[in-house]
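Colleague: Predicted structure and sequence below. I'll ask about it afterward.
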Amino acid sequence: MKLKSFLLFLCLFHWQSLIISSLGQGIPLSQQQANFIKSIEEQSEKAADMLISIGGIISPSGNEWERAKKVAEIMKKIGLSQVRVDDMPNAIGVIPGKSDSVLVFISTLDDLETVALHQKASGKFPYVEGNRVIGPGTNTSSITVAMLLAAEAMVQSGIVPKYTLVFAAVAQEETGLKGMHAVFETYKDQAVGFVDILGDGRRISYGAMGIHWYKVHAKGPGGHSLGGGLPNVNQAMAKAIDRIFQLDYREDRTVINIAMIESGKVFNHKPESAWFSLDMRSLNNLTLAEMEQKVLGVLEEVGQETNIELSLEPFQVTPGGQLEGALESPLVKRAKAISQYLGFEPTLSNAGSSNMNIAIAGGVSAIGLGGDRGGQRGYPDEWASIPNMILAAKHVFLLASEDW
């Protein structure tokens, strides 16, 4: 009788293991992992409350101190160690692993300036309606909440990860990726990889597109219209814009765009200064450098023709890069398997553009987990999806908890 019971137990255990493995579609989950995936699914109310408390804090890029302190407070409460807010200010917490090598999870802390304006105009915190948290400040902060939910599940599970886990909500993403620069400098020599959390993982970026933004300034003599039309900064601007658009770059998904032009204020005055924006993008950093030199050549040529001083001012430079073998790296393969487990067939891209760019440009493996997280970002009726927060948290937990 005892032998029959024991055999029955073995059969049930094996059957349960098969179920867990098949659910994972290539990622065999332990019972601990399965239990805490379930626990994350039950955190919708907590996720919403956490998002209200974080997203309701007005935090335009460069003014994130209060939000960073709030995130650090939650990190301490859920049991992360070495919690700190650095000078950027980034909020950082750690789960020690079996080795000193680190896997770094990144979320964006700051908001667009327009979001801050909408928050001030609203004068109230976000609120829950159905499966959404509605209000300016919710969309981007939902990824920080997902990261914190995953970190809490890791702590509570008792799983000792293969790598030491670093969770960092980084500041000034919108103004030059400055927070990410600081985190990368701290951990680059120990890091096996960086995971930039941008959504639930139905899209995965493994390479980075370089994006260089400039202001092209024009300076020349001003005066009343009766004083004569030339030299005129607007003529120089028009010539320069036309010639820049004629630069022929088709390889490496290279593009050039001019979106903003700012010049005079009144009909009857010749402006002394003007400027236009220049947005150049490519998968190849050498191509971007070559483009910049050709633009400088155009500005010099037009300046000589029109007697107008033209100059190029870097506004924001997001480095790009491609790492050999990235598509077949353990980090990408694991993230893809998790996305499939969550019910997606993820799209893969080598043209990411986010905090992950800093790591890839520095030669360290990084991915961006893209996907849905809500809607109307930057508008007064901005909202975040609670189910998508839960999905993103599950993805991060499974990346963190497995010895891949």
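Modeller: Structure's in. What do you need?

Colleague: use CA for all of it now, contacts and neighbours both
Modeller: Fine.

Colleague: Could you pull up the contacting residues of residue 146?
Modeller: 47, 389, 390, 392, 393, 396 (Cα atoms under 8 Å, 6 or more residues apart in numbering).

Colleague: Please repeat the previous calculation with a cut-off of 6 Å.
Modeller: By Cα atoms under 6 Å, 6 or more residues apart in numbering, the residues touching residue 146 are 389, 392, 393.

Colleague: how far away is the closest residue to the first one other than its chain neighbours from residue 245?
Modeller: By that I understand residue 389. In space, and not counting its chain neighbours, residue 389 is closest to residue 146: 5.2 Å by Cα to Cα, 6 or more residues apart in numbering. Per Cα to Cα, to the nearest Å, residue 146 is found 42 Å from residue 245.

Colleague: would you list the contacts of residue 146 in a markdown table and tack on distance to residue 235?
Modeller: Shown next, in a markdown table, are the contacts of residue 146 (distance: Cα to Cα, whole Å):
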| residue | distance to residue 235 |
| --- | --- |
| 389 | 51 |
| 392 | 51 |
| 393 | 54 |
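
Colleague: What's the PyMOL syntax to select whichever of the residues you listed are buried?
Modeller: The PyMOL selection below is limited to those of these classed as buried (16 or more other Cα atoms under 10 Å):
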select buried, resi 389+392+393
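
Colleague: now the strands for the stretch 101-250 of the chain?
Modeller: Counting by DSSP state E, counting those that start in this stretch, the stretch 101-250 of the chain has strands at residues 102-108, 127-129, 132-134, 164-170, 191-197, 203-205, 210-219, 223-224.

Colleague: Of all those, which one is nearest residue 35?
Modeller: strand 164-170 (20.3 Å; Cα to Cα).

Colleague: Please name whichever of the strands of the stretch 101-250 of the chain is nearest to residue 21.
Modeller: strand 203-205 (22.9 Å).

Colleague: other SSEs contacting that closest one?
Modeller: Strand 203-205 sits against strand 347-349, strand 366-370, with contacts defined as 3 or more Cα pairs under 6 Å, 6 or more residues apart in numbering; DSSP states H and E.

Colleague: what about versus this one:
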Amino acid sequence: MPTWVPGAAGSAFDVDNLPYGAFSRSGEDRRAVGVRIGDYVLDLAPALADEVFASGSLNPFLARGRAAWDETRRRVQALLTQEESRGTAETHLVPLAEVRMHMPFEVADYVDFYCSLEHASNLGRMFRPDEEPLKPNWRHLPVGYHGRAGTVVASGTSVVRPSGQRAPGPVFGPSAKLDIEVELGFVVGVPTALGERAGSFADHVFGVTLVNDWSARDIQAWEYVPLGPFLGKSFATSVSPWITPLAALEHVRVPGRAQEPEPMDYLRRAENWGLDLAMEVRLNGEVVSRPPYRGMYWTPDQMLAHMTVNGASLRTGDLFASGTVSGAESGERGSFIEMTWNGTEPIKLANGETRTFLEDGDTVTISATAGGLALGEVTGTVKPAR
């Protein structure tokens, strides 16, 4: 669609995108919800005369459901494309350079999955070289764990190097194997009652966000048997300040990857919810990997079905993530443990430095594109252990 907003037409954030976020103007305490259009934020509460966007959190809007999400999108697109609406809407455009972005929604629960065949196989080969790379259950269900909602933070928040018990020994101290995980997150709007299963994926999930599930591999390796991830994961998970609605991703929906054996009935796909996203990882500004999301083995509709098949309820603001996105090639791995094969093959950077895992002061930025559209970046800088 054409738009009258300066510089927005044909950009990665034109009217076909319109991600939602929470912002405040420089020097003001008031937080509000807006959509990004080009290099501006449209302040939705005054633009649409709707106080649901004045709360500074997306949760009240998320709870309204699919019909309201779609109607709001149509209204916003009309404001930004019709010349007769320009006089009203233009007064509520705020340059991005004049805003501070915040956590876009209040996270109710956080679940992280393990849906990349390549990532799971790489870690299996690394840590169980004398066994099959995949555990027997992996091709039958999307494996996941319940994370810590209270440590999900907005992009730009510094990440303090965690301390904990590490093998061998064990010894206590700061993690020496601080890592990232490139992931795609899914934000739930419409809840379910305890004891019932979720319905259609698009009836519950509002949109997507980029996720960096920071991981302390040495802490994780010592603690994860027998109950799985805990302190090695719970210290920080970063998300983009922008939530891209599913409606903006119609053009990149693809069939999910072929699955063998065929999943159980409740996991069989009814629609195409594979997503053809090109992701990128930058370390201190230098591209070190380009993971392809399209090749993920388990799709988000299957994640949602499995997460609720036992009657576990959904809440508005729930976040569930894909797990590390990794491809088949060495330049497509979504974690440093894979990029460096657990530290045995250091990455060589353009400035002559090498990395196995993250050092204090390192900044990691994850970005993604969906066709010609961009998802909001997620970034974080490592601070020394306290």
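Modeller: Structure's in. What do you need? Values in this document were obtained by computation on a predicted structure and should not be read as measured data.

Colleague: And the TM-score, once the two are fitted together?
Modeller: The TM-score (TM-score structural alignment, normalised by the length of the second structure) is 0.24; 159 aligned residues with a Cα RMSD of 7.1 Å.

Colleague: quick one: which of the helices and strands packed on strand 203-205 of the first structure is nearest residue 169 of the first structure?
Modeller: Using Cα to Cα, these put strand 366-370 closest to residue 169 of the first structure, at 14.5 Å.

Colleague: Counting neighbours, what do you get for residue 103 of the first structure?
Modeller: Counted with other Cα atoms under 10 Å, residues neighbouring residue 103 of the first structure total 25.

Colleague: Hmm, I typed the wrong one, I wanted residue 100 of the second structure.
Modeller: A count of nearby residues for residue 100 of the second structure, using other Cα under 10 Å, gives 15.

Colleague: Relative to residue 212 of the second structure, how far out is it?
Modeller: From residue 100 of the second structure across to residue 212 of the second structure, the span is 20 Å (Cα to Cα).

Colleague: What of residue 45 of the second structure?
Modeller: For residue 45 of the second structure relative to residue 212 of the second structure (Cα to Cα), the value is 30 Å.

Colleague: quick one, which of those two is more surrounded?
Modeller: Neighbour totals were compared for residue 45 of the second structure and residue 212, and residue 212 leads with 31 against 17 (other Cα under 10 Å).

Colleague: On the three-state scheme, residue 337 of the second structure is what?
Modeller: Classification of residue 337 of the second structure using DSSP: H, G, I helix; E, B strand; the rest coil returns helix.

Colleague: For burial, what's the neighbour tally of it?
Modeller: 26.

Colleague: Likewise for residue 349 of the first structure?
Modeller: Look at residue 349 of the first structure: counted by other Cα under 10 Å, it has 15 neighbours.

Colleague: what number of residues lie near residue 10 of the first structure?
Modeller: 12.

Colleague: Only the buried residues of the one helix or strand it maps to, if you could.
Modeller: Element membership for residue 10 of the first structure (DSSP states H and E) is helix 2-23. Within helix 2-23 of the first structure, the residues that qualify as buried are 17, 20, 21, 23, counting by 16+ other Cα under 10 Å.

Colleague: mind giving me CSV with these and columns for distance to residue 54 of the first structure?
Modeller: Conversion of these to CSV gives the following (distance: Cα to Cα, whole Å):
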residue, distance to residue 54 of the first structure
17, 39
20, 35
21, 36
23, 33
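
Colleague: Mind picking the two most distant members of those?
Modeller: 17 and 23 (9.9 Å).

Colleague: right, and the helix or strand after the helix holding residue 10 of the first structure?
Modeller: From helix 2-23 of the first structure, the next helix or strand downstream (DSSP H and E) is helix 31-41.

Colleague: returning to what we had before: out of the strands of the stretch 101-250 of the first structure, flag the one nearest residue 278 of the first structure.
Modeller: Proximity to residue 278 of the first structure, assessed across these by Cα to Cα, is greatest for strand 210-219 (5.1 Å).

Colleague: Which neighbouring elements make contact with that closest one?
Modeller: Applying 3+ Cα pairs under 6 Å, 6+ apart, one finds that strand 210-219 of the first structure contacts strand 273-282, strand 309-318.

Colleague: Output these as JSON lines; include the columns distance to residue 7 of the first structure and mean neighbour count.
Modeller: Formatted as JSON lines, those follow (distance: least, Cα to Cα, whole Å; neighbours: other Cα atoms under 10 Å):
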{"stretch": "strand 273-282", "distance to residue 7 of the first structure": "61", "mean neighbour count": "21"}
{"stretch": "strand 309-318", "distance to residue 7 of the first structure": "60", "mean neighbour count": "16"}
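
Colleague: So which of those is nearest residue 236 of the first structure?
Modeller: With Cα to Cα, the closest approach to residue 236 of the first structure among these belongs to strand 309-318: 8.1 Å.

Colleague: Give me the contact list for that closest one.
Modeller: Contacts for strand 309-318 of the first structure (Cα under 6 Å, 6+ apart): 176, 210-219, 299, 303.

Colleague: For those residues, pick the one with the most neighbours.
Modeller: residue 299 (27 neighbours).

Colleague: And the next helix or strand past whichever helix in the second structure runs longest?
Modeller: The longest helix of the second structure (DSSP state H) is helix 66-81. Of the helices and strands lying after helix 66-81 of the second structure in sequence (DSSP H and E), the nearest is helix 86-89.

Colleague: And that next one, what's buried?
Modeller: For helix 86-89 of the second structure, by 16+ other Cα under 10 Å, it's 86, 89.

Colleague: Which elements pack onto that helix?
Modeller: On a contact count with 3+ Cα pairs under 6 Å, 6+ apart, helix 86-89 of the second structure meets no helix or strand.

Colleague: can we see that at 7 Å?
Modeller: Helix 86-89 of the second structure is packed against helix 66-81, with contacts defined by 3 or more Cα pairs under 7 Å, 6 or more residues apart in numbering; DSSP states H and E.

Colleague: Could you pull out the buried residues of the helix it packs on?
Modeller: Neighbour-count burial for helix 66-81 of the second structure flags 66, 69, 73, 76, 77, 78, 79, 80, 81 (criterion: 16+ other Cα under 10 Å).

Colleague: What's the separation between the last one and residue 35 of the second structure?
Modeller: Look at residue 81 of the second structure and residue 35 of the second structure: by Cα to Cα, they are 14 Å apart.

Colleague: what do you get for residue 377 of the second structure?
Modeller: When distance is defined by Cα to Cα, residue 377 of the second structure is 15 Å away from residue 35 of the second structure.
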